[in-house]
Every structure is written in C-alpha cells, then in structure tokens.
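Engineer: Below: sequence and its predicted model.
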Amino acid sequence: MEHLEEQIAHLTRVVDDLSEIVAKQADEIVTLNRRVHMLMQREGERDASGGGTVVMGDERPPHY
C-alpha cells in the first residue's frame, strides 16, 4: 500500500510539473502569435507604401 501511495505522490508531482510547463508554453505561443501578427502588419504597411523593394541578385540598386 505504501508503494502505491509513493507512486501516486510521484505521479501527482509529475502532472503538476507538466501542467506548469504547458501553461508557460501556452503563454509563449500567445506572445509569439502577437509578434508574428505585428510583423505581418508592419510588412503589409511597408508593401502598401512601396518601401518594401528588395534588390535581387544581379539587379542594380535604384541609386545607380
């Protein structure tokens, strides 16, 4: 009986630890989703304003 109580205590601690980890990861995912959304918004605004040009490989930059 004592062995079962020890196992239950151990499993309870593991479940609590994992629950804490999952909660932290959920918070991180929310933060990362906000950042991605913000970056996509900025990039959309940059594209709309025409300032998002990229010089490709052998293309000359506009100041030449």
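Structural biologist: Sure thing, it's come through. Residues are numbered from 1 along each chain as shown.

Engineer: Every contact and neighbour count from this point should use C-alpha atoms.
Structural biologist: OK.

Engineer: Tell me how far the helix or strand hosting residue 20 lies from the chain's centre.
Structural biologist: Here residue 20, judged by DSSP states H and E, is contained in helix 2-49. Computed by C-alpha atoms, centre = their mean, to the nearest Å, the chain-centroid distance of helix 2-49 equals 9 Å.

Engineer: tally of neighbours for residue 1?
Structural biologist: 6 (other C-alpha atoms under 10 Å).

Engineer: One more to weigh against that first structure:
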Amino acid sequence: MAMEQPMEARLQAGEEAIAHLSRAVDELSEVVARQQREIDVLTRRVAMLMQREAERETDGGGTIPLADQRPPHW
C-alpha cells in the first residue's frame, strides 16, 4: 500500500496541471478571438480610409490615385 500514495499524489498533481493548462488555453482562446475582432475592425477602417483618400485624390486633381501609381524607381 505504500506505493499507492505516491501514485495517487502524482495522479492528483497531473489532474491539477491539466486543469491549469485547460484554463490557460481558454484564456488564450478568448484573447485570440478578441484580437481577431480588433483586426477585423482595423482592417475595415484602413480600407475605408484608403477609399476616401483615393476619392479625394481623384476629386482633387483627376490624376491616378497615389495608391495605384508605380513607385518612382520603376
């Protein structure tokens, strides 16, 4: 029976470790989901700002929008 105590203690320690890791995975999953939502919002905002700037450039001078022009070194 003396061998069973250490095995039970190791089993309990393993279960505790798994519980902590499961909680950490859940927390990280929430962080990743939140970051993805923020990335989606920022991506939409950047696209909107690029569209506005392209329209402003086109309305202002009738030239090709800067975003569509080739760099000067080409």
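Structural biologist: Received, thanks. Keep in mind it's a predicted model, so treat the numbers as computed, not measured.

Engineer: quick revisit: which residue range of structure 2 does the helix holding residue 20 of structure 1 align onto?
Structural biologist: Taken onto structure 2 by TM-score structural alignment, helix 2-49 of structure 1 occupies residues 12-59 there.

Engineer: so how far does the matching stretch sit from its counterpart in structure 1?
Structural biologist: Its aligned residues in structure 1 lie a mean 0.2 Å from stretch 12-59 of structure 2 after superposition (mean C-alpha distance after the TM-score superposition for structure 1).

Engineer: Quick check: the most centrally placed residue in structure 1 vs residue 8 of structure 1, distance?
Structural biologist: Residue closest to the mean C-alpha point of structure 1, counted by C-alpha atoms, centre = their mean, is residue 32 at 3.2 Å. From residue 32 of structure 1 across to residue 8 of structure 1, the span is 36 Å (C-alpha to C-alpha, to the nearest Å).

Engineer: got it, and residue 43 of structure 1?
Structural biologist: Taken as C-alpha to C-alpha, the span from residue 43 of structure 1 to residue 8 of structure 1 is 52 Å.

Engineer: do the same with residue 30 of structure 1
Structural biologist: Distance, residue 30 of structure 1 to residue 8 of structure 1, using C-alpha to C-alpha: 33 Å.

Engineer: what's the answer for residue 38 of structure 1, then?
Structural biologist: Taking C-alpha to C-alpha, one finds residue 38 of structure 1 at 45 Å from residue 8 of structure 1.

Engineer: And for residue 45 of structure 1?
Structural biologist: 55 Å.
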